[in-house]
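In: dropping a prediction and its sequence here:
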Amino acid sequence: MALNVYGMKSNVQLVTRGGFVKKGKRFVYEPTSIYVGSCPIERLPQIGGVLIGKIWEAMSQQEEIKAAWDALENVTVEGRSLRLVAQ
């Protein structure tokens, strides 16, 4: 992942664990642990949510993705697979 913070750019490894929950009409990813490089972000209050928000914001610019994601009836992680069930 290319990270740009206050004009400083760097490539870092981003690793998360968590699951999907429905909030309102949309499924959202709720991480239980987030690592940027070797730094456990969940130990730093508020930063994990902001980071996931920035990633989602960057991905959500395409209207097709928004429409498809909003049409999902269920989202689960099964082993190493992401299972998306549309209405």
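Out: Perfect, thanks for sending it. The structure presented is a predicted model; accordingly, all values stated were derived computationally and were not measured. Numbering: from 1, shown residues only.
In: all contacts plus neighbour counts: C-alpha atoms, from now on.
Out: Fine.
In: how far does stretch 19-35 stretch from start to finish?
Out: 15 Å (Cα to Cα, to the nearest Å).
In: could you do stretch 17-28 as well?
Out: First residue to last in stretch 17-28 (Cα to Cα) measures 13 Å.
In: how about stretch 9-20?
Out: Using Cα to Cα, the two ends of stretch 9-20 sit 30 Å apart.
In: how far away from the center of its chain is it?
Out: On the basis of Cα atoms, centre = their mean, to the nearest Å, stretch 9-20 sits 8 Å off its chain's mean C-alpha point.
In: in it, what counts as buried?
Out: Buried residues in stretch 9-20, counted by 16 or more other Cα atoms under 10 Å: residue 16.
In: for comparison:
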Amino acid sequence: MAGVVLITPGVLTDIAGILLLVPPVRRGLISRVRGWMGRQIENGAIHVVGEARRPLHRPARQLRDASRAPPAESRGTTAVRT
């Protein structure tokens, strides 16, 4: 992405391209865009067709931790069986 921005003519695009080459800046931008997209999806402004592998606004680490959580019955919650 940084390369495309760098070859686009203009001083501002050159600055943006150079900033995108810096990993912390790139990670911060990705984090903000994922959060924004997640909020837009939750608000209904963006409609996703198909099945998502994981939510855009949650880090994969939280999902991995949640998958290790004990079942609802062992956490003290009541499950209704029909």
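Out: Good, I have the coordinates. Every value quoted in this text rests on a predicted model; they were computed, and no experiment measured them.
In: what's the TM-score here?
Out: Remark: TM-score between the superposed chains equals 0.32 [TM-score structural alignment, normalised by the length of the second structure]; 41 aligned residues with a Cα RMSD of 3.4 Å.
In: which neighbouring elements make contact with the longest helix along the second structure?
Out: In the second structure, assigned by DSSP state H, the helix with the most residues is helix 23-43. Applying 3 or more Cα pairs under 8 Å, 6 or more residues apart in numbering; DSSP states H and E, one finds that helix 23-43 of the second structure contacts helix 11-20.
In: and the helix it packs on, what other elements does it pack with?
Out: Helix 11-20 of the second structure packs on helix 2-7, helix 23-43, going by 3+ Cα pairs under 8 Å, 6+ apart.
In: and the helix or strand where residue 53 of the first structure lies, which residues are buried?
Out: Per DSSP states H and E, residue 53 of the first structure falls inside helix 47-59. Buried residues in helix 47-59 of the first structure, counted by 16+ other Cα under 10 Å: 48, 52.
In: chain center to it, what's the gap?
Out: That offset, for helix 47-59 of the first structure, works out to 6 Å (Cα atoms, centre = their mean).
In: what's the answer for stretch 49-62 of the first structure, then?
Out: Here stretch 49-62 of the first structure is found 7 Å from its chain centre; the criterion is Cα atoms, centre = their mean.
In: any chance you could list what contacts that stretch?
Out: residue 66 (Cα atoms under 8 Å, 6 or more residues apart in numbering).
In: just send the helices and strands packed on helix 11-20 of the second structure back as CSV, with distance to residue 60 of the second structure and mean neighbour count too.
Out: Putting those into CSV (distance: least, Cα to Cα, whole Å; neighbours: other Cα atoms under 10 Å) gives the following:
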stretch, distance to residue 60 of the second structure, mean neighbour count
helix 2-7, 25, 14
helix 23-43, 12, 14
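In: now the ones you listed in a markdown table, with distance to residue 64 of the second structure?
Out: Output for these, formatted as a markdown table (distance: least, Cα to Cα, whole Å):
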| stretch | distance to residue 64 of the second structure |
| --- | --- |
| helix 2-7 | 31 |
| helix 23-43 | 18 |
